[in-house]
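**Q** Provided below are the primary sequence and the corresponding predicted coordinates.
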Amino acid sequence: MYAITSPLPEDDRKVVAEALQGALVDLLDLSLTGKQAHWTLYGPRFRSIHLQLDEVVTGAREFSDAVAERAAALGITPDGRAATIAADSNLPGFPAGWVRDSDAVAAVVESLALVIVRMRERVTNTAEADPVTQDLLISITADLEKQHWMFQAENT
């Protein structure tokens, strides 16, 4: 028995739970990657990239909250603990130490691309199970793709 229940059938609930939990881990790790890049960045484009990283971090944090609250609303317990993120994330680790602006941008582009691929899979997987969750994932993916484009344009 769940403390919070949902009208979703159990099979659909499982699909949605997997999609939302995966999205939560990706988004929280993306926010941590963005913040690490924000703190350790140096180079001639420091200021503009520093500010742009704030946008990624803020977006990822807001999206992770929306994803976690969607899960909770469906009776799915979100797990955003640090140990869970460390165990379940597939994002590449951000380099330690000071990171040149072009290298930081390349790392963020790579992380965003990986998250986008998985978010698109989640969009497909939730289409029949829960169109409301799918809609949330679509809007998040659209914003991540915008950030991906903007960061790619930094290193052309």
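**A** That came in fine, so what should we check first? Everything quoted here is computed from the prediction, not taken from an experiment.
**Q** contacts, neighbours, all on C-alpha from now
**A** Will do.
**Q** mind listing the helices for this structure?
**A** Using DSSP state H, the helices found in the chain span residues 10-40, 46-73, 82-88, 101-125, 131-154.
**Q** from the ones you listed, which stretch is densest packed?
**A** helix 10-40 (a mean of 21; mean count of other C-alpha atoms under 10 Å).
**Q** what's the spacing between that helix and its chain's center?
**A** Centroid separation for helix 10-40 versus its chain: 5 Å, with C-alpha atoms, centre = their mean, to the nearest Å.
**Q** quick one on the thing from earlier: export the helices of the chain to a markdown table and tack on distance to residue 94?
**A** A markdown table is the format used below for the helices of the chain (distance: least, C-alpha to C-alpha, whole Å):
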| stretch | distance to residue 94 |
| --- | --- |
| helix 10-40 | 6 |
| helix 46-73 | 14 |
| helix 82-88 | 13 |
| helix 101-125 | 7 |
| helix 131-154 | 16 |
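**Q** put this beside the first:
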Amino acid sequence: MKVYLLAAAAAILSLTATHEAAAQNRRNNNNTTTMPATSPTATTPDNTANPPADTNGKLDYRNPAADPLIPVEAEKRQPITDDLQATVVELLELFHDSKQSHWNLRGPIYLSLHEQLQENADEYRKYGDILAERVLQVGHPIDGRTSVIAATANLGGYPGGYLSDKQVLILMTERINTVAKRVRQRIEHMSKVDEVTSNQLQELSYALDKQVWKFRVMQQ
């Protein structure tokens, strides 16, 4: 009987030791971090943008290899840009003038004129965007900064403070009509340079003439 008990105790101790060893191995494996193998020849790709500078020291992000995709001949691009740049800044000036009047308007025909000024402002923004994108299409940047608008729109200053409906009608009609005349001159010029640009200016010309007509009727 004693021999049997001793044998059973020895078996239990042996089994316990085996389980303890297995548990220790699992703990060791969990605490071990495997480092990924690195290749001595692996390199990190350089994705840093480093465009060359132009003659004025400005960074040039253009890709000359894509120039053949520009849909207009090289000699036509600058004339298109010049005419549209001038038109865009004029439209941006008219936009600001319309909003200034829209906000500060006073007088008997406030409501109808208030709404018409907003409609006009939306059209200036619409056509300004169309013509600005045309400049980008021919491979040049557009400049719509406020400092450029103030320096090149050539429409004169616009009064601040409250504005009467009669005052706004006179001021805005004169300014719109001035831009409309300039646009017609550019249409004639562009008809000899680029038909697409000329057509875009014709659409703008119609919209400006319509605005002048509406304001003229309000004054009659």
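**A** Structure received. Everything quoted here is computed from the prediction, not taken from an experiment.
**Q** give me the TM-score for this pair.
**A** Once superposed, chain against chain, the TM-score is 0.95 (TM-score structural alignment, normalised by the length of the first structure); 156 aligned residues with a C-alpha RMSD of 1.4 Å.
**Q** picking that back up, which one of the helices of the first structure lies closest to residue 2 of the first structure?
**A** helix 46-73 (10.6 Å; C-alpha to C-alpha).
**Q** what span of the second structure is that closest one aligned with?
**A** The counterpart of helix 46-73 of the first structure in the second structure, using TM-score structural alignment, spans residues 110-137.
**Q** please report how far residue 128 of the first structure lies from residue 84 of the first structure.
**A** 28 Å (C-alpha to C-alpha, to the nearest Å).
**Q** just residue 115 of the first structure next, same as before
**A** 17 Å.
**Q** do residue 63 of the first structure as well
**A** Per C-alpha to C-alpha, residue 63 of the first structure is found 18 Å from residue 84 of the first structure.
**Q** residue 94 of the first structure too?
**A** From residue 94 of the first structure to residue 84 of the first structure the distance is 18 Å (C-alpha to C-alpha).
**Q** same thing with residue 114 of the first structure?
**A** Per C-alpha to C-alpha, residue 114 of the first structure is found 18 Å from residue 84 of the first structure.
**Q** got it, and residue 135 of the first structure?
**A** For residue 135 of the first structure, the distance to residue 84 of the first structure (C-alpha to C-alpha) stands at 25 Å.
**Q** and for residue 125 of the first structure?
**A** To residue 84 of the first structure, residue 125 of the first structure is 22 Å away according to C-alpha to C-alpha.
**Q** same deal with residue 123 of the first structure?
**A** 22 Å.
**Q** give me the nearest residue to residue 219 of the second structure, chain neighbours excluded.
**A** residue 169 (7.3 Å; C-alpha to C-alpha, 6 or more residues apart in numbering).
**Q** counterpart of the one you found in the first structure?
**A** In the first structure, residue 169 of the second structure lands on residue 105 (TM-score structural alignment).
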